[in-house]
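Undergrad: Predicted coordinates and the sequence they were generated for:
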Amino acid sequence: MPRASSPTPVTLDVDTLLADRGTGIIVCCGSGGVGKTTTAAALGVRAAEAGRRVVVLTIDPARRLAQSLGLTELDNTPRPVEGVGRDGGSLDAMMLDMKRTFDEVVEAHSTPDKAAQILANPFYQAVSSSFAGTQEYMAMEKLGQLRAEAEREGTWDLVVVDTPPSRSALDFLDAPKRLGSFLDGRFIRLLTAPARAGGRAYLKVFSVGATVTAAALTKVLGGAFLTDVQTFVAALDTMFGGFRERADVTYALLKEDVTAFVVVASPERDALREAAYFVDRLAGEGMPLAGVVVNRMQALAAPALSGGRAAAAAEQLEDAATADDDLAGLTPALLRLHADLADVATRHQAHVSRFVAGHPGVPVATVPASATDIHDLDGLREVGAALGTG
């Protein structure tokens, strides 16, 4: 029986993706430590130098994006990156500040007096800084804000999103559903019932059981804390229905052809297993996948020389050399280094081939391993060139 041939990998055409004016959002996702932030920045730089007006939004709190773009800091306001852009292209960058974004939502969707009351609420201050899922809610909100500004004012025509490292990078896909569950939960309905009923109607709305429950909560949480919570969720009930609607709109936008997801991985087994999870999850959600970028692929200066042959040659030279022979030094050492790198390159290629076999038809692009860390615009341009066609 003839041996089955390995599937031919489909190459991710990054330049075509960046040049497509119909693509308005690129979401980079992947596990930690695979060069996701670097990839997002490199895509932003290459797109700007191809004439796109780009904003890169990082949700990763690490400062590497600012450093690589030559900025001293990033915050919730887009900052221009100097020295990037051709033919009308430009690049701005920002880092999500989830509390500031939450504050902006409050200020934009309530009266000044109401906003001041909410911002001063102790429970709000705790929730806006550390409540589980807040980062994902605010990422969805900020992405929606950027897209709306781009359409309204023409500020940008491409938004590149660098998501948090780990599987939580896709948690923002669940933000509308989780927010809806939170607002519609029994505990929230219990706390908001007095505000909804108002005055003496409170006694009519609450059953005896509910009253007992509220009394128990007061004993456990404390009267002042419970009042803070009730005030906060009452504001949520009247104000954040709009947030839920906007999150739904943004979620729907992520499914449209204007969006492209790029999964980033390294050529190691665990990282590619995570990449497979992302690819499968995106397919299950009906999200448009552009392809997979595999960073730090080991390349060889002399690929025709296998690792085994290099190691054998090094051993022969060492056996033939005398103690004072130059052959006993540099040449065998270089051959053994080549042998080690060849083994790494073979392992990397095997892992990528296994991924391609498991996901035929998923476009893949690779970036060679760099001798140094990517820490400036020139390094980002090199990454972009490796992803592009030249």
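TA: That came in fine, so what should we check first?

Undergrad: drop to CA atoms for contacts and neighbour counts, all remaining ones
TA: Will do.

Undergrad: Next, work out how far apart Ala323 and Arg336 are.
TA: Distance of Ala323 to Arg336, computed by CA to CA, to the nearest Å: 19 Å.

Undergrad: neighbour count winner among those two?
TA: Between Ala323 and Arg336, counted using other CA atoms under 10 Å, Arg336 has the larger neighbour count: 20 against 10.

Undergrad: Three-state assignment for the more buried one, please.
TA: Here Arg336 is recorded as helix under DSSP: H, G, I helix; E, B strand; the rest coil.

Undergrad: Now it: closest residue in space that isn't a chain neighbour?
TA: Closest residue to Arg336 apart from its sequence neighbours, by CA to CA, 6 or more residues apart in numbering: Ala311 at 5.5 Å.

Undergrad: distance between the ends of stretch 55-68?
TA: 15 Å.

Undergrad: which residues sit against that stretch?
TA: 37-38, 40-41, 44, 72-74, 78, 91-96, 139, 156, 158-165, 374-377, 380 (CA atoms under 8 Å, 6 or more residues apart in numbering).

Undergrad: before we move on, back to that, and the helix or strand containing the residue nearest to Arg336, what's buried?
TA: If you go by DSSP states H and E, Ala311 is part of helix 307-320. Buried residues in helix 307-320, defined by neighbour count with 16 or more other CA atoms under 10 Å: Gly307, Ala310, Ala311, Ala313, Ala314, Glu315, Leu317, Glu318.

Undergrad: Count the neighbours of Thr111 for me.
TA: Neighbours around Thr111, by other CA under 10 Å: 11.

Undergrad: And it, how close does it get to Val356?
TA: Counting by CA to CA - Thr111 and Val356 are separated by 54 Å.

Undergrad: The spatially most central residue of the chain: what's it in contact with?
TA: Closest to where the C-alpha atoms of the chain average out (CA atoms, centre = their mean) is Thr163, at 1.4 Å. If you count contacts by CA under 8 Å, 6+ apart, Thr163 has them with Val27, Cys28, Cys29, Gly30, Thr58, Ile59, Asp60, Ala169, Leu170.

Undergrad: dropping in the other structure now:
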Amino acid sequence: MTPPARRGRKRVAAGGLDVDALLDDPATRIVVCCGSGGVGKTTTAAALGVRAAERGRRVVVLTIDPARRLAQALGIEQLDNTPREVTGLSGAGRLDAMMLDMKRTFDEIVEGHSTPDKAAQILENPFYQALSSSFAGTQEYMAMEKLGQLRSQADRDGTWDLVVVDTPPSRSALDFLDAPQRLGSFLDGRFIRLLTAPAKAGGRAYLKVFAGGVNLVTSTLTKVLGASMLTDVQTFVAALDTMFGGFRERADRTYELLKAPGTAFLVVAAPERDALREAAYFVDRLASEGMPLAGLVLNRVHASGANLSSARALSGAETLAEQKGHGLTEQLLRVHADRVRVAEREAAMAERFTGAHPDVPVVRVAARASDVHDLDGLRQIGADLAGR
């Protein structure tokens, strides 16, 4: 099957987001799906990957903590830190999928930027093991690292021409943009430098350093962290010294990549107050940072499915209740009234968002009765995203 002709980028169609034009444009190299947790970012990213691949792109989707059913929907038994090809697609494109393993990604950074002996020393350090597994912001930072790695590989060997990223399920959608800087600042900041100072000074200079204010700081830290923990931290940062600066530099490079013309952010939100508030914060932040926003995906939208208002349906149900003998029809009208009320409430919340952000293109994806379990389900969501 011949892939469709590439069209110029056209983000807006009939007041909405033209997803197919975005995916078809060869200038689009990175699509970032972002938003608060639980709004369907991972499924949206997978559906975009399937649609783009079946339209002729060579795509890799980086997912964050996907449900097992999503791996099954992609036809892959297990997603891990290695891109694996998705089979069963139509068209001339290709789709690979992977799941971020933040510790393995951190280990790869250590192994790639230090000698084997130094890497072994770092990897075995208890403080590093805690940092790489559970330190606040590590997952977001490693997502950025992996994105940079995938884009570099795509530029180097042409394996992919599009990277689709599902951002971590953070407490705040803004954590994805902020965490790399926070972690980079921590790893090459004043606090860590202070801890490495004694080890660097050595001999009498070592004693001299500790004789002053550093001794007071260290004794305080010992009380807070414990002597063993402080030793682990000092050993870790001393071993990591050759890598200082690299964390911030790579984060800065990836951050600039996110601002480049070939990147498109899709903010994903459910038609709920908190999710749309988070989406509004993210839209404003992207604008303030000069990052390329493609539009909003309003996910899991309910429609009434009929031209009967909730008030009329409820009135009809009350009339039938008085007449008796029409129990089934009465219940159906009440269910319909509830559904219409949900749809009306969602529409009102969406209108508040679009009223505050009239220049942001929006595409709506219908709510489904069940989760996605196969490629056809992802294709249907992709069709919704494309307005088909």
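TA: Ah, there it is. It should be emphasised that the depicted structure is a prediction, and the values quoted were computed from it without experimental measurement.

Undergrad: so what number do they get for TM-score?
TA: The TM-score (TM-score structural alignment, normalised by the length of the second structure) is 0.89; 376 aligned residues with a CA RMSD of 2.3 Å.

Undergrad: Tell me the counterpart of the residue nearest to Arg336 of the first structure in the second structure.
TA: In the second structure, the residue paired with Ala311 of the first structure according to TM-score structural alignment is Leu314.

Undergrad: Check the spacing between that match and Ser304 of the second structure real quick.
TA: Counting by CA to CA, the gap from Leu314 of the second structure to Ser304 of the second structure is 14 Å.

Undergrad: List the buried residues for stretch 171-179 of the first structure?
TA: Buried residues in stretch 171-179 of the first structure, counting neighbours by 16+ other CA under 10 Å, are found at Asp171, Phe172, Leu173, Asp174, Ala175, Pro176, Arg178, Leu179.

Undergrad: any idea how far it is from the chain center?
TA: Centroid displacement of stretch 171-179 of the first structure relative to its chain, using CA atoms, centre = their mean, to the nearest Å, is 15 Å.

Undergrad: again with stretch 165-179 of the first structure
TA: Here the centre of stretch 165-179 of the first structure is set off from its chain's centre by 11 Å, with CA atoms, centre = their mean.

Undergrad: Distance across it, terminal residue to terminal residue?
TA: 22 Å.

Undergrad: hmm, who's touching it?
TA: 29-33, 36, 60, 133, 136-137, 139-140, 163, 244, 247-248, 251, 274, 278.

Undergrad: now stretch 15-27 of the first structure
TA: 43, 46-47, 50, 52, 157-163, 257-262, 290, 387-389.

Undergrad: how about the contacts of Thr163 of the first structure in CSV, adding secondary structure, neighbour count and distance to Ala126 of the first structure?
TA: Shown next, in CSV, are the contacts of Thr163 of the first structure (DSSP: H, G, I helix; E, B strand; the rest coil; neighbours: other CA atoms under 10 Å; distance: CA to CA, whole Å):
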residue, secondary structure, neighbour count, distance to Ala126 of the first structure
Val27, strand, 21, 29
Cys28, strand, 25, 29
Cys29, strand, 29, 28
Gly30, coil, 33, 29
Thr58, strand, 28, 23
Ile59, coil, 22, 20
Asp60, coil, 19, 21
Ala169, helix, 21, 23
Leu170, helix, 18, 24
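
Undergrad: wait, which of those is closest to Asp340 of the first structure?
TA: Gly30 (27.8 Å; CA to CA).

Undergrad: Aligned against the second structure, show me the partner of the closest one.
TA: With TM-score structural alignment defining the correspondence, Gly30 of the first structure maps onto Gly35 in the second structure.

Undergrad: Show the contacting residues for that match.
TA: So, once contact is read as CA under 8 Å, 6+ apart, Gly35 of the second structure ends up touching Lys41, Thr167, Ser172, Ala173, Val267, Val268, Ala269, Ala275, Glu278, Ala279, Phe282.

Undergrad: how about 6 Å then?
TA: Gly35 of the second structure makes contact with Ala173, Val267, Val268, according to CA atoms under 6 Å, 6 or more residues apart in numbering.

Undergrad: and if you look at Ala270 of the second structure?
TA: For Ala270 of the second structure, the contacting residues are Val39, Leu298, Asn299, by CA under 6 Å, 6+ apart.

Undergrad: Tell me the counterpart of it in the first structure.
TA: Using TM-score structural alignment as the criterion, Ala270 of the second structure maps onto Ser266 of the first structure.

Undergrad: Give me the number of neighbouring residues for Glu107 of the first structure.
TA: Glu107 of the first structure: 17 neighbours (other CA under 10 Å).

Undergrad: Name the nearest residue to the equivalent of it over in the second structure, ignoring sequence neighbours.
TA: Under the alignment defined by TM-score structural alignment, Glu107 of the first structure corresponds to Glu111 in the second structure. Of all residues beyond its chain neighbours, the one nearest Glu111 of the second structure is Ala119 (5.4 Å), with distances taken as CA to CA, 6+ apart.
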